[in-house]
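A.B. asks: this one's structure only:
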């Protein structure tokens, strides 16, 4: 990290509501978790009086089976964002350009700046077509947050090929890919995939995730990763969740059904963008502050999407359980 950059960087706003009286549509996390999580967590607490085994063999094996790579390609991290910070620390030198989609997850630009790099913003729907030669790294969010669309796999693969030829690292943030049927780029040479248990398994406070990398980059990440990066409970719960593929399939089906229903209804009032993620981006003709207040008065919170670079009249709503979604639709009069 570049100490001189810290004074010029600020915190990034995110969704998430601390008031338990409000139904939170601002954070894109699964409202359900796999069966057995509480029991696994409680059992792991008895072992938390000792340091974790730093090789995390069981967690790596579960992650590798889940995503379809070998265990040696898995780098355990305390969530997807911790993995991205690790990658930036290994890859970026002062002044390096990093291509970042716009609009997209605000932490990308923050991490690049903290490590002395220079964000180069590219329209999110053009990021797969760029020439990577001028950049040390290219970042793609698939599906993109907050717009919700996923990228054509062949175009991503072609970008990966160009990045490899240019000696440019390609980071693909697949935090929401579990909600789609699209294949992962994990295991592709020159590509680093970031994954999190936050979204699909509904465990944002657990802070568990992993990177997938190959070759020399994998070796460098493994050497540089923090010792004991995952707590014992996080590793145990993560291992348990990653084995529950039925839960993932059921979640995907539920979200797909509810997202289609919500998009159709919300379109009566907003311009609603196509999405393959567990959220919908809505453009409003009304002042965003008024829409946020309207939701809050109904006991709900939605995301102020004007905090995303390039958006000025948008909100983002998560896809939750059917009865919760009904409350949102009723609150908006659709």
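C.D. replies: Arrived safely. Owing to the predicted nature of the structure, the values given are computational and were not obtained by experimental measurement.
A.B. asks: rest of the way, CA atoms for contacts and neighbours
C.D. replies: Noted.
A.B. asks: can you tell me how far residue 100 sits from residue 288?
C.D. replies: Residue 100 sits 26 Å away from residue 288, taking C-alpha to C-alpha, to the nearest Å as the criterion.
A.B. asks: for the two, indicate the residue with more neighbours.
C.D. replies: residue 100 (25 against 19; other C-alpha atoms under 10 Å).
A.B. asks: you'd agree that one is in a strand?
C.D. replies: Yes: under DSSP: H, G, I helix; E, B strand; the rest coil, residue 100 sits within a strand.
A.B. asks: I'd say it and residue 138 touch.
C.D. replies: Yes: between residue 100 and residue 138 there is a contact at 6.4 Å, judged by C-alpha atoms under 8 Å.
A.B. asks: contact partners for residue 119?
C.D. replies: 97, 98, 99, 100, 109, 112, 113 (C-alpha atoms under 8 Å, 6 or more residues apart in numbering).
A.B. asks: which element, helix or strand, includes it?
C.D. replies: Residue 119 belongs to strand 118-123 when assigned by DSSP states H and E.
A.B. asks: try it against this one:
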């Protein structure tokens, strides 16, 4: 069992400072769009009244082909992870890493022991057989932050079984055109809880708005652990608006454009920056020699990137870089190439990730 201590509450926003180009936070640039800003402004006219979640809950349910009782609205995906930790009493909780660290942090804060299943480098692909059969709570991301790997829906679904809650963090699912591997609309899998967020695609990190989808009894149990009126009126208005067919079509178009920008970034990177896995989301994970030094030198040149050593299974040679427009990516690549210098005659290979569950 791993005894390494990680800063589970370190996130990309901690890397930012005035004057730095933000490649550390994966929020889409140019958001919120003008029409969504107008929705939020109009919602301010109603803030004297207590929030009414019913319209937003119905809109989210309709978007995913579910009844409203299978939808939990929350103050961001992070609140859902806290509610899971409050409402459930797992005997054996397993978190699949590398991944977003707030689910593990919430479980530990609630007093639940957590086991880490580290996916093997360099591909970081999910093998359902590696998850202990008696785990009654399993948490993983898809696409996974920070690797940007998209697991096949079938592999994720294979983890569902009676007596187990399977939490799938899909905060970045809408960064993939068509959301082909999402389980958001799957109602026939036992114990699956899909967690979604409006933060990344719609630029609403400061609003704190997300939701969970799952069986009605599981949703009710999580809701019982929430305070009253947990989602603000502006956040509810955003949920309703972003669940419309027009908004979902806009998000899909943005995901397609993201794919073009990601390809431009990958093409521009110098050879000494090794791309980890097969990135499919709005960021890529790099492995560079002397990562801590490289990150510091990038910062001195005006770039903020996300350190990787706070993610279980990664080290300080890992850097997560947000996908931006091609011109920005080329400028980053130029500075990165200057910092790394000419490629060495032998390439450095990543060491195998330690096995934490055998």
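C.D. replies: That came through fine. Quick caveat: nothing in here was measured; it's all calculated off a predicted structure.
A.B. asks: please work out the TM-score for the two chains.
C.D. replies: For this chain pair, the superposition-based TM-score is 0.89 by TM-score structural alignment, normalised by the length of structure 1; 318 aligned residues with a C-alpha RMSD of 2.0 Å.
A.B. asks: okay, buried residues for the strand holding residue 119 of structure 1 please.
C.D. replies: 118, 119, 121 (16 or more other C-alpha atoms under 10 Å).
A.B. asks: the first one matches what in structure 2?
C.D. replies: By that I understand residue 118 of structure 1. Residue 118 of structure 1 maps onto residue 113 in structure 2, with residues paired by TM-score structural alignment.
A.B. asks: for the stretch 251-358 of structure 2, which segments count as strands?
C.D. replies: When assigned using DSSP state E, counting those that start in this stretch, the strands of the stretch 251-358 of structure 2 occupy the ranges 274-275, 283-287, 303-307, 318-322.
A.B. asks: can you check which of those strands gets nearest to residue 253 of structure 2?
C.D. replies: Closest of the strands of the stretch 251-358 of structure 2 to residue 253 of structure 2 is strand 283-287, at 17.2 Å (criterion: C-alpha to C-alpha).
A.B. asks: so who does the match of residue 118 of structure 1 touch?
C.D. replies: Here residue 113 of structure 2 is in contact with 92, 93, 107 (criterion: C-alpha under 8 Å, 6+ apart).
A.B. asks: what's in contact with stretch 153-160 of structure 2?
C.D. replies: 126-128, 131, 166, 180-183, 189-192.
A.B. asks: please repeat the previous calculation with a cut-off of 10 Å.
C.D. replies: 125-129, 131-133, 135-138, 140-142, 165-168, 180-183, 186, 189-192 (C-alpha atoms under 10 Å, 6 or more residues apart in numbering).
A.B. asks: got the buried residues for that stretch?
C.D. replies: So stretch 153-160 of structure 2, judged by 16+ other C-alpha under 10 Å, has buried residues 156, 157, 159, 160.
A.B. asks: ok, for the aligned partner of residue 269 of structure 2 in structure 1, nearest residue in space, not its chain neighbours?
C.D. replies: Alignment note (TM-score structural alignment): residue 269 of structure 2 maps to residue 266 of structure 1. Residue nearest to residue 266 of structure 1 in three dimensions, not counting chain neighbours: residue 334, with 6.2 Å by C-alpha to C-alpha, 6 or more residues apart in numbering.
A.B. asks: I'd say that neighbour and residue 269 touch.
C.D. replies: Yes: with contacts counted by C-alpha atoms under 10 Å, residue 334 of structure 1 reaches residue 269, the gap being 7.0 Å.
A.B. asks: still on that earlier bit, would you enumerate the residues in contact with the residue nearest to residue 266 of structure 1?
C.D. replies: 262, 264, 265, 266, 267, 268, 269, 270, 326, 328 are the contacts of residue 334 of structure 1 under C-alpha under 10 Å, 6+ apart.
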